[in-house]
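Engineer: Just need the structure, nothing else, for what follows:
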Amino acid sequence: MAKNNIYTMSFASIYPHYITKAEKKGRTKEEVDEIIRWLTGYSQEEFEEQLKKENNFETFFKEAPQLNPSRDLIKGVVCGVRVENIEEPLMKEIRYLDKLIDELAKGKTMDKILRK
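Structural biologist: Sure, this is the predicted structure:
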């Protein structure tokens, strides 16, 4: 089975779009970074190193130090699909991130986004 194109895309090439989406709604790059660190377990330094390496999404998530165990609390629709119904593991991780960025752009508080 062929890999989805997003798997081979550089995470660093998509990251600015996450920031733009957030900033258009009055949120910050720092909040985007906090969400990514919460989801993946990267420190800020490790995350910045991932961006420099221009790793693809597959490698970015594969190398994540500790995927947050609370990520399964992320529910809802992103790109017309319920994230909790996605079966393919990597696509699920990508859509979790998309959903969190959507929530940020929609004005949710960081406590709610980070499932605290």
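Engineer: rest of the way, CA atoms for contacts and neighbours
Structural biologist: OK.
Engineer: Report the contact partners of the most centrally placed residue in the chain.
Structural biologist: Nearest to the geometric centre of the chain sits L97, at 2.5 Å (Cα atoms, centre = their mean). Each residue near L97 by Cα atoms under 8 Å, 6 or more residues apart in numbering is listed here: 35-36, 39.
Engineer: for comparison, sequence B:
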Amino acid sequence: MDNSKIYKMPFAKVYPLYIQKAERKGRTQKEVDEIIFWLTGYDKYSLFQILSNNSDFDTFFKYAPKINPNAAKIKGIVCGIRVENIEDKLMQHIRFLDKLIDELAKGKSMEKILRE
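Structural biologist: Purely as a prediction, here's the structure:
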């Protein structure tokens, strides 16, 4: 499967969709940001830079300060595929983020989402 189209998609294009999905279910942008910070190690300032630079998903994850080691605990299905079985690390990280946002929208507590 050719994932290059997803890898080159600007993160700034998808970020508002994550927020909309969360807000439709009564969650907040702050919670979306907390998930992103937890998964990638970005902070508010560095996330703003990524968004301002219109960086793609490849760049977003390539320059992430640190993928949280507890990300390996993320399990489940996104787009019909088990995230824990995805061999391509970049695609796995993208799907991890999708899965966490899905969990937020489904009403899970932040404690459970962040695997604490």
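Engineer: And the strands in structure 2?
Structural biologist: Counting by DSSP state E, one finds strands in structure 2 at the ranges 77-78, 81-82.
Engineer: Quick one: those strands as CSV, columns for distance to M110 of structure 2 and mean neighbour count too.
Structural biologist: Listed next are these as CSV, based on distance: least, Cα to Cα, whole Å; neighbours: other Cα atoms under 10 Å:
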stretch, distance to M110 of structure 2, mean neighbour count
strand 77-78, 19, 14
strand 81-82, 22, 12
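Engineer: would you turn those into CSV with distance to K66 of structure 2?
Structural biologist: Formatted as CSV, the strands of structure 2 follow (distance: least, Cα to Cα, whole Å):
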stretch, distance to K66 of structure 2
strand 77-78, 23
strand 81-82, 23
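Engineer: Figure out which of those strands is closest to I101 of structure 2.
Structural biologist: strand 77-78 (10.8 Å; Cα to Cα).
Engineer: Need the counterpart of M110 of structure 1 in structure 2.
Structural biologist: M110 of structure 1 maps onto M110 in structure 2, with residues paired by TM-score structural alignment.
Engineer: Return the longest helix in structure 1, judged by number of residues.
Structural biologist: Identified as the longest helix of structure 1 according to DSSP state H is helix 89-105.
Engineer: The aligned partner of R24 of structure 2 in structure 1: neighbour count?
Structural biologist: Aligned by TM-score structural alignment, R24 of structure 2 pairs with K24 of structure 1. K24 of structure 1 sits with 10 neighbouring residues when counted by other Cα atoms under 10 Å.
Engineer: for T40 of structure 1, same thing?
Structural biologist: By the criterion of other Cα under 10 Å, T40 of structure 1 has 23 neighbours.
Engineer: Then the one 3 residues further on?
Structural biologist: Using other Cα under 10 Å, S43 of structure 1 is surrounded by 16 other residues.
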